[in-house]
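**Q** quick one: sequence and predicted model below, then my questions.
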Amino acid sequence: MLALYIRDVRIGIRAGGGALVGVLFFLAVVAVVPFGVGPDLTLLARIGPAILWIGALLASLLGLERLFQADREDGSLDLLMLAAERHPSVLTVFVKCLAHWTTNVLPLVVASPLLGLFMNMEAAAIGATTLTLLVGTPAIAFIGAVGAAVAVALPRGGLLVSILILPLTVPVLIFGVSASYGAVNDPQPFLPPFLILVALTLFFAVIGPLGAALALKHATD
């Protein structure tokens, strides 16, 4: 499994453009907000965590359709499914999700503090938002694996992936933003929504690969 993880990370890096496009899209989402809401720095700081989360969520969707597509095209997906007796397909999907998150989503988390400065956010808000993104964005990858697996046999499944998984990511978005606000707003607690966010990530870490493995098994039969 470690070899599969390293292989997918190397492929993701060599493919080029995926992480950069995601970060640029993330930057574009954050950059256009002041044009829509005006140059009020107080307002930008107040809505900053929500904007960062929405931008990261949308940017995370960009490369999901390629999660299994390349393996499908070169035939390695069939080999991975046939090797289910030695390595469970659920574990294979889990490792591929981690590799995808490392190469495509982790750069968004790394870039979020800088973009938080653009939104005039306080240091505590930037730190809390970055932490919630670090904890919550893996759930998006696990959810996206299901959509990517369903659309793997379709010639143009990219839009379908986004349509399928976007509603499922709403709870992650809600509790991620709530925890970020809780770190800077005294009446709102940070820990309860943060723990729920952790629980959601753990839940989807189990359900997502399981659903994706079943969909891939059906697609390769």
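**A** Everything's here; your move. Just so you know, these numbers come straight off a predicted model, no measurement behind them.
**Q** from here on, just use CA atoms for contacts and neighbour counts.
**A** Fine.
**Q** so where's the longest helix in the chain?
**A** Longest helix in the chain by number of residues (criterion: DSSP state H): helix 191-220.
**Q** list the buried residues for that helix?
**A** Across helix 191-220, burial judged by 16 or more other CA atoms under 10 Å covers 193-194, 196-202, 204-213, 215-217, 219.
**Q** what ranges does this protein have for its helices?
**A** Under DSSP H, the chain gives helices at 2-15, 18-37, 41-60, 69-74, 76-82, 89-100, 106-118, 123-150, 158-165, 170-182, 191-220.
**Q** and here is the other one:
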Amino acid sequence: MNREAFQLAPMPEHGNTTNPLWRALWNAYEPVITPLRRMPLIADIDLCGGMYGITAELADYSYLHISTDDVLPTDPNQVRGWLVQRLSDHNPTIRDVVYNSTEAGEHAANGNDHVPLFNAITEFVARRRLGLRLRPTKAVTISGLRSDLFAVEHICDCFPRSMDAIARYSREVNMLRLMGWRPIFQQGGNEWPLSVWVHDGAVVTVAVTLTGWNAERAA
């Protein structure tokens, strides 16, 4: 199964995510933000100078800025058309109009329709190969019951590199084997291994689990 196909790009990392205005705009424009995160692009709400807009990071460190012909209104129902530009804080010569369905724009007939908006963004990102790559962050979990029926649950550190998670999993199951535990079930191969172990009336499950996703840009 391709787990990346069902995942969203991670949330932006900054202090604004607890700002009531940021949260209100994020929730209001969720129908625009979620498809961007599925591309996958790291979406954000730009509050700079009161010129509200939606941004989406691209693999080359440029970004898409999504607004209207004016400030993005706090009520999405007031949007009459979309203006999507590719911009860069590091290279001011990058200023591409990806889509413009505002009154004076090339795609004005589409108005505030989301379908042609996302079709244009998807085509642009795919053609320029500007989408981010998602890498899973993994952990090793140990859970089960002791012989006295006391629950056991432990989550090892998160591992950005898959090989480190697999190495930790191997270390944990080898330790169980040395302590006299016996495996009664194993699956998942070397990608998402899971095994069940028993010893003196106790049972534990050791597994590599998904804890989140990291977004990587192109080299």
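**A** Nice, I can see it. Just so it is clear, the structure is predicted and the values come from calculations on it, not from any experiment.
**Q** any idea what the TM-score is?
**A** Put the two chains on top of each other and the TM-score (TM-score structural alignment, normalised by the length of the second structure) is 0.29; 104 aligned residues with a CA RMSD of 5.5 Å.
**Q** just to revisit the earlier point, helices or strands up against the longest helix of the first structure?
**A** Where contact means 3 or more CA pairs under 8 Å, 6 or more residues apart in numbering; DSSP states H and E, helix 191-220 of the first structure is packed against helix 76-82, helix 89-100, helix 123-150, helix 170-182.
**Q** so how far is the first one off the chain centroid?
**A** In terms of CA atoms, centre = their mean, to the nearest Å, the gap separating the centre of helix 76-82 of the first structure from the centre of its chain is 24 Å.
**Q** and that helix, what does it pack onto?
**A** helix 89-100, helix 191-220.
**Q** report how many residues lie close to Phe35 of the first structure.
**A** Applying other CA atoms under 10 Å, we find 9 residues neighbouring Phe35 of the first structure.
**Q** what's the answer for Ala15 of the first structure, then?
**A** 10.
**Q** what of Val152 of the second structure?
**A** 14.
**Q** would you mind listing the buried residues in the host helix or strand of it?
**A** Under the criterion of DSSP states H and E, Val152 of the second structure resides in strand 151-159. Judged by neighbour count (16+ other CA under 10 Å), strand 151-159 of the second structure contains these buried residues: Cys158, Phe159.
**Q** helix or strand right after it?
**A** helix 162-178.
**Q** which helices and strands sit right next to that next one?
**A** Looks like helix 162-178 of the second structure contacts strand 133-145, strand 202-216 (3+ CA pairs under 8 Å, 6+ apart).
**Q** go with 7 Å
**A** Judged by 3 or more CA pairs under 7 Å, 6 or more residues apart in numbering; DSSP states H and E, helix 162-178 of the second structure is in contact with strand 133-145.
**Q** show me what counts as buried in the strand it packs on.
**A** In strand 133-145 of the second structure, counting by 16+ other CA under 10 Å, buried: 133-145.
**Q** and the angle from it to helix 162-178?
**A** Angle of strand 133-145 of the second structure versus helix 162-178, following axes from the mean of the first three to the mean of the last three CA atoms, to 10 degrees, is 20 degrees.
**Q** what's next to strand 133-145 of the second structure, contact-wise?
**A** 4, 151-160, 162, 165, 169, 202-217 (CA atoms under 7 Å, 6 or more residues apart in numbering).
**Q** related to what we said a few turns ago, just the helices of the first structure: most buried one?
**A** Of all these, helix 123-150 carries the top mean neighbour count, a mean of 25, counting by mean count of other CA atoms under 10 Å.
**Q** in terms of secondary structure, what does that one contact?
**A** helix 89-100, helix 106-118, helix 158-165, helix 170-182, helix 191-220.
**Q** can I get these in TSV with distance to Gly48 of the first structure?
**A** Listed next are these as TSV, based on distance: least, CA to CA, whole Å:
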stretch	distance to Gly48 of the first structure
helix 89-100	26
helix 106-118	7
helix 158-165	24
helix 170-182	9
helix 191-220	18
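**Q** quick one: closest of the ones you listed to Gln69 of the first structure.
**A** Proximity to Gln69 of the first structure (CA to CA) singles out helix 158-165 among these, at 10.1 Å.
**Q** how far away from the center of its chain is the closest one?
**A** So, by CA atoms, centre = their mean, the centroid of helix 158-165 of the first structure is 13 Å from its chain's centroid.
**Q** next, the angle from it to helix 123-150.
**A** Going by the same axes, to 10 degrees, helix 158-165 of the first structure makes 110 degrees with helix 123-150.
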